[in-house]
Each structure stands twice: as C-alpha cells, then as structure tokens.
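Q: what shape does this take:
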Amino acid sequence: MHQDDTEHPLSGGNASAGVVRIGDTVRRPAGPWTPAVHALLTHLHDVGFRAAPRPLGIDEQGREVLTFVPGEVVWPHRFALVEPVEHLARVARLVREFHDAVQGFTPPPDARWQTLVPAEGAEIVAHQDLAPWNLVTDGENGWAFIDWDTAAPGSRLWDVAYAIRGFVPLSAHPDWRRTDAAARLRVFADAYGLDEAERRELVPMLGRRARAMHDFLRDSRARGDQPWATLWDEGHGNAWREDAEYIEAREESWAQALL
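A: Alright, predicted model coming up:
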C-alpha cells in the first residue's frame, strides 16, 4: 500500500513554523542542536521512556524526522484534561519518569544545545519547556511531551519550577488565576516526589524561573531574534513578568502548602 506523502502543517506552541506531518512522521527544521537532541531521544527510548517522540533521522530536505505522537495538545483549548488533580499528579509523575530516565544519559562529546534561558544547575539534560503547550494526550492512554529542540543541561528543579507554573497553573491572568493554586502545587510536588530540602529550594525558584523567561524575551526583542521578538511584541514578556510578581508575592503561601 502506498503511504500518503502529503505534508500537513502542524500548529501549536509558539515556534512551530515549518513543522509538518507526513504519514506517521513529523518533519521539523533541523539545527546544530539536532544530533544531540536525537541522541537524547534515542537514549530515552532505549531505557523504556515512551512519553517522547522517537528520532528517525534526517530527510532529503535536511529536516529532522520524528515519530508522530497522536492526540491533542493540552494548551490552550484542552486544559480541562489536566484539571482533575489525579491528572495533574500524572503529569508530575511523567516529569519524574523523564528525569529518572535521563539520569544515565551521556551526551555526545560534540553535543551542541540550543540554550535559550541560562539554567540553574546542570545535573541532567532538562527539557526546558515542560508546559501544557508541549503535552500531547489522546485522553487516558497516551501522554507524551513533544518539542525537545530546546533541551539543554539544567536541573530537575529548574524543569519542575517551569512545569508547575504552566500546569498548576501559577498565573496572574484573571482567566487562569486559581484559588486552589497552593493545593495543586502540593499535589504536583507530592506526585513528583520532592524531598524536604527540594521543596525549600523550589519556592524561591518559582519566581526566578518565570523572570528568566521575561528576561529572555526582553533580550531577544532587543536583538531582533525571531520568533521571540514577535512574542515579546504580542505581550508574552509582560505575562511572564506579571506571573513572576504574582508568584513572588505569595511565596509564603507556597511554602506553607509544601510543608
């Protein structure tokens, strides 16, 4: 049977230009970081972590080829999928499973990473963008994180702080601000398995992680780097700053929730 080779553009996320689906594969623009990212994804697959696409090489147009992950992206229209606390806990466990799986990964000696935001710590290769816009789910069975092209050395807590901001969420926006944010933070921390010392370290990191995104978008705008400059112009930088201020003003509440 002839496989359909029609290209279907894929949207979602904030930097999806040039991403297409062909059959059961996804083709994305490659970069200097692609070999290292493919080595990471191959390692994850080899050790049994299935919540990520598998790399299939480079096509004749120089694009990276990955297995297509079926389902829907959670953000923004399917956030209800992670609304129940048991599903929020499942996200946290998935993040922990990734961090445990990546622990044994040794990057290639010539690895180059697309480091957008300087990370605190470097004990693992972190995803760096674990967020609802990069979680694909088909409902109950398949849950997977996509868009690994900004993976780079970082820390577990740096990834966790970012994920919590998006999945709890910890948001200043009236449409997303939650009265149960502290309780959901506790659910995530418990499901991930943070110990007492990690909980203490996490609380001030939550605000710093959000501010790091604001600063990255601000500096990218000053340099004219795309697509980040456009995101700044669209107000994403202000959103990250407002979230950082919201998070920092409530540090005592987060700390109490994590006791």
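
Q: going forward, measure contacts between C-alpha atoms and count neighbours the same way
A: Fine.

Q: name the SS class of the spatially most central residue of the chain, please.
A: What sits nearest the mean C-alpha location of the chain, by Cα atoms, centre = their mean, is Leu130, with 1.8 Å. Under DSSP: H, G, I helix; E, B strand; the rest coil, Leu130 falls in the coil class.

Q: to compare with the earlier structure, here is another sequence to fold:
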Amino acid sequence: MDHGQEQRLPGGNVSGGVVRVGDTVRRPAGPWTPAVHALLTHLYDVGFRAAPRPLGIDEQGREVLTYVPGHTVWPDRFALLASEAGLVRVARLIREFHDAVQGFTPPPDAQWQVLVPAEGADIIAHHDLAPWNLVVDGENAWTFIDWDTAAPGSRLWDVAYAAHGFLPLSANPQWQRADSAARLRVFADAYGLDEAQRRALAPLLARRCEAMYAFLRVQAARGTEPWATLWAEGHGETWRSDAEYTQQREDRWEHALLDG
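A: Coordinates of the predicted model:
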C-alpha cells in the first residue's frame, strides 16, 4: 500500500469514517482525544500490547494510531470464543488491561466521551469490550480497538458488558447457549473475580444491558446519529430483550459464580 493512499475501514459507528494510511489508522478527533492518547501511551509504557499506540494528530486534524492487523471477531470469527480456551484468553486479556490501567493518572484537564455513565469509577474503563472491538491476527496478537469512549468506570462495569458479548448472554435463540452459566463461571475464574465481585456481578449483568437500552432510547428521541439509526434497526429492542433475559436468570448466574 502506498503510504499516502487512504483505505476506508469497514465497521464502527464513527462519524466521518476511519481510514488506513500505510501502517496507521486515522480517525476523527474530539475533545476526548488527548486524554485517550494519554491512556494509550500509559498502557504501552507499562507493557500492555493489546491496544493500538497513539501517534499524534495529522494535518487534517485526525488522530493517528498504529494499524492493528487482523480481523474483528464479530461476526465471522466468533467461533474463536466458543472454546473454553478462547473465553479464558479474552477474560485474562481484560484483566491485564484493568491491572495495567490501575496506575494511570489522567491529565488534569482530561475530557472523556461519556456515553453511558458507569456504576462506580475505580479505573478508566474501555466501556465497549466486545467481539466487534476485538481484532485477532490468527493465533498471534489479540487486540482491543476503538478506545474513543474510554472514560471513568469500574472493573465490573467493563466485565458485565464483556460477559454479555463474549459468552454471549442473549435473548436471541441464534446466540443462546445451554452452557452460558458455566461459561460465565469460566470467564469469572479466568479474570480472577473475588467473592464480593461475583456477588455484585450477577445483578449488574442485566443493569448493564438496561443502561444500553436507555442510552439508545434517549439518543433516538433526540435524533442523534449514529444511535438513532441503530435504534431504528432494532438495536434498542435487542438490548431490552437481553436485559429481560439476563434479569430473569439472575439466580442461575449467581449460583454459577459462587457455587460452580
């Protein structure tokens, strides 16, 4: 690829688009970009390699990040997570991120793009740890992308969202699994949740889905894109149904998390 040639990258909900230029990715910047770049620089400096590295701002005012080779897990490569080994790997990767970010001190003037306010704020969380933001390069590197909505949050807020997507916990019969409770236990064990965290996680699973539904409903009513389009496409109903499905099985999740 010519260094100056722009290649539009598929997927994502970023207004203005995301393009690849050589070994870099260019994305629209915002008031949150300096804080996100400080976060990504910290992660790189402490040895966490499952995130792109920031390279500044280009002449068009776009943020510049290292290009991550590979393909997103969702939807065509979700089978990678069907095995216990794949689920363990992603849970440990999330734990590595949370441990790496624990020592991060945000800039004093940090601004964050907060879409869904979190319950708790013990770390700077990713807020969108999901199969559509996990890039895999064969059996080699697994990398989380799309850090622009990183913001104050909690470990469990990230874990609850990740469990929904990676297990998955879905009302859609196409994605439901008979072993979802057992997979939740594997995920929690691999992450290393303690007993108090496990007790808190069981009811949080449904509330995290409800928070996504409420966010999309409000943004759709305001006509805010791309959320209004996602609502029209049925994503709001998906989150509502998943919240109901997950809440109805809270006892099952708690039993799996605490008793195995």
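
Q: TM-score for these two?
A: Here the superposed chains carry a TM-score of 0.98, computed using TM-score structural alignment, normalised by the length of structure 1; 258 aligned residues with a Cα RMSD of 1.1 Å.

Q: before we move on, the earlier item: which residues touch the residue nearest to the centre of structure 1?
A: Phe145, Asp159, Tyr162, Ala163 (Cα atoms under 8 Å, 6 or more residues apart in numbering).

Q: let's see which of those residues end up in strands.
A: Mapping these onto strands (DSSP state E) picks out Phe145.

Q: most neighbours of all the contacts of Leu130 of structure 1, which one?
A: Phe145 (25 neighbours; other Cα atoms under 10 Å).

Q: excluding chain neighbours, what is closest to that one?
A: Leu135 (4.6 Å; Cα to Cα, 6 or more residues apart in numbering).

Q: ok, that neighbour touching Ile146?
A: Yes: using Cα atoms under 8 Å, Leu135 of structure 1 makes contact with Ile146 at a distance of 6.4 Å.

Q: quick one, what contacts Ala131 of structure 1?
A: Tyr162, Ala163, Gly166, Phe167.

Q: and which of these is nearest Met205 of structure 1?
A: Tyr162 (9.2 Å; Cα to Cα).

Q: rewinding a little: could you work out the most separated pair of the contacts of Leu130 of structure 1?
A: That would be Phe145 and Tyr162, which, of the contacts of Leu130 of structure 1, are the farthest apart (Cα to Cα) at 13.9 Å.

Q: give me the neighbour count for Gln61 of structure 1.
A: Neighbourhood size, Gln61 of structure 1 [other Cα under 10 Å]: 9.

Q: just say helix, strand or coil for it.
A: coil.

Q: distance check, the closest residue to Gly193 of structure 1 other than its chain neighbours against Glu7 of structure 1.
A: Using Cα to Cα, 6+ apart and skipping the chain neighbours, the partner closest in space to Gly193 of structure 1 is Arg96 (7.8 Å). Going from Arg96 of structure 1 to Glu7 of structure 1 by Cα to Cα, to the nearest Å gives 34 Å.

Q: quick one: common contacting residues for Leu135 and Ile146 of structure 1?
A: Residues touching both Leu135 of structure 1 and Ile146 (Cα under 8 Å, 6+ apart): none.

Q: what's the burial count for Val73 of structure 1?
A: The number of residues packed near Val73 of structure 1 is 24, by other Cα under 10 Å.
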